[in-house]
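[1] Predicted coordinates and the sequence they were generated for:
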Amino acid sequence: MPTITLANLITASRLAAAASLALATLGGWPPALAAALVAYAAATDALDGRIARARREVTAFGAMLDQLADKIFIATALVLLIAKGAISGADMLAALLILARETAVLALRRIARLDGMAAPVSALAKVKTASQYLAVFLLFAAALEPGARVLLETGLAVLWIAAGLSLVTAAHYFMRMRENRWT
């Protein structure tokens, strides 16, 4: 049974934030709430691991929950942004690349664990996740200001950067798995 720790509770709150983001976006609640939920999720992603390490409460469950919470939050945000038309046309390819990468790497990391290999998150993958949070924050923030074209364009540019980082980090994970060089 997983140990309940402060860090794990903070991580789990990202799952509640994803559900709240869906309710806020689909319910027509103020766009500021959606942007605040994205900022909250990004902040808790930066905070939970630090707390776990500081309190010496790092667990395999917490590490798995952290990755899952990030993937669920980002996937929820991307689907909502597509549904609301903030991501459309060719930019949907960037979102789909991110979603495909997240699914593939989640499966790969599970296989690695089943084979008894550790599958640590790379530094570049942390940058990738931060860029995903920044992209969705900017895209939700663009809804705050009608005509905030610069926020929308910047958010879409960062989304493409996140998609590129997604592909690079996925390739890196697959090469490490193939070469059996997980540490």
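    Cool, got the structure. Residues are numbered from 1 along each chain as shown.

[2] Only C-alpha atoms from now on, for both contacts and neighbour counts.
    Noted.

[3] who touches stretch 21-40?
    The contact list for stretch 21-40 (C-alpha atoms under 8 Å, 6 or more residues apart in numbering) reads 17-18, 20, 76-77, 80, 133, 136-138, 140-141, 143-144.

[4] Could you list which of the residues you listed belong to helices?
    Secondary structure defined by DSSP state H assigns 17-18, 20, 76-77, 80, 133, 136-138, 140-141 of the contacts of stretch 21-40 to helices.

[5] can you map out the helices along this structure?
    With DSSP H as the definition, the chain shows helices at residue ranges 6-26, 31-54, 60-83, 91-114, 123-142, 149-178.

[6] Just the angle for the shortest one relative to helix 60-83, thanks.
    The reference is to helix 123-142. Per axes from the mean of the first three to the mean of the last three C-alpha atoms, to 10 degrees, the angle that helix 123-142 makes with helix 60-83 is 40 degrees.

[7] what do you get for the last one?
    Counting by the same axes, to 10 degrees, helix 149-178 lies at 140 degrees to helix 60-83.

[8] Below is an additional structure, to be compared with the one above:
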Amino acid sequence: MNLPNKLTVLRVIMVPFFVFFMLTGVGGAANKWIALIIFCVASLTDMLDGKIARARNLVTNFGKFMDPLADKLLVCSAMICMIPLGKLQAWFVIVIIAREFIISGFRLVAADNDIVIAASYWGKFKTVSQMFMLILLIADLGGAFNMIAQVLIWVSLVLTIVSLIDYIAKNVQVLTQGGM
């Protein structure tokens, strides 16, 4: 397993630790900061694994498939944690997760036909906006930061919908060739 793929696996392993610190009181007031550090490190592995894979020509089908899934696991877990904390509405998180299930379904049908579909730029913009939104929501710094977080919630929602439409439009042949 190459370094970019190890970083992807590391991101997946970090998710339960992040959720633990977000939703338990074990570390007291430090929990949100521990969770924030874990989330930021996990988010950075997303950027690093892709840069390393492309720079060193280490792009693999495993990476093309698992990297977006690892991102979804991290981001969706974080958004779900925001619901009981009152920082995100359930309907918002449902829309985001529904998009992720639809895209994952596309990828599974494509994989069944020996087609690997990499993430699009719209999907990457969506993920980055969601990660910045979540960093601000986790940090909960107040004032202008909360206003920026609120703007990013809506930006993330728009990018989620745009990326879904773009993904379907560019990959509709997967449905027609997939025997659906």
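    Nice, I can see it. Remember, it's a predicted structure, so these values are computed and weren't measured experimentally.

[9] Quick check: F101 of structure 2 vs V95 of structure 2, distance?
    10 Å (C-alpha to C-alpha, to the nearest Å).

[10] Pick the most deeply packed of the helices of structure 1.
    Per-stretch averages of neighbours, counted by mean count of other C-alpha atoms under 10 Å, single out helix 123-142 among the helices of structure 1, with a mean of 21.

[11] and it, what does it pack onto?
    On a contact count with 3 or more C-alpha pairs under 8 Å, 6 or more residues apart in numbering; DSSP states H and E, helix 123-142 of structure 1 meets helix 31-54, helix 60-83, helix 149-178.

[12] and the second one, what other elements does it pack with?
    Using 3+ C-alpha pairs under 8 Å, 6+ apart as the contact criterion, the secondary-structure elements in contact with helix 60-83 of structure 1 are helix 6-26, helix 31-54, helix 91-114, helix 123-142.

[13] Would you format those as CSV with distance to A170 of structure 1 included?
    Putting the helices and strands packed on helix 60-83 of structure 1 into CSV (distance: least, C-alpha to C-alpha, whole Å) gives the following:
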stretch, distance to A170 of structure 1
helix 6-26, 23
helix 31-54, 20
helix 91-114, 6
helix 123-142, 9
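
[14] contacting residues for L88 of structure 2?
    L88 of structure 2 neighbours (C-alpha under 8 Å, 6+ apart): 79, 82.

[15] Please report how far it lies from I153 of structure 2.
    Counting by C-alpha to C-alpha, the gap from L88 of structure 2 to I153 of structure 2 is 8 Å.

[16] what does R107 of structure 2 give?
    Note on R107 of structure 2: its distance to I153 of structure 2, by C-alpha to C-alpha, is 26 Å.

[17] So what does L137 of structure 2 match up with in structure 1?
    Per TM-score structural alignment, the equivalent position to L137 of structure 2 in structure 1 is L139.
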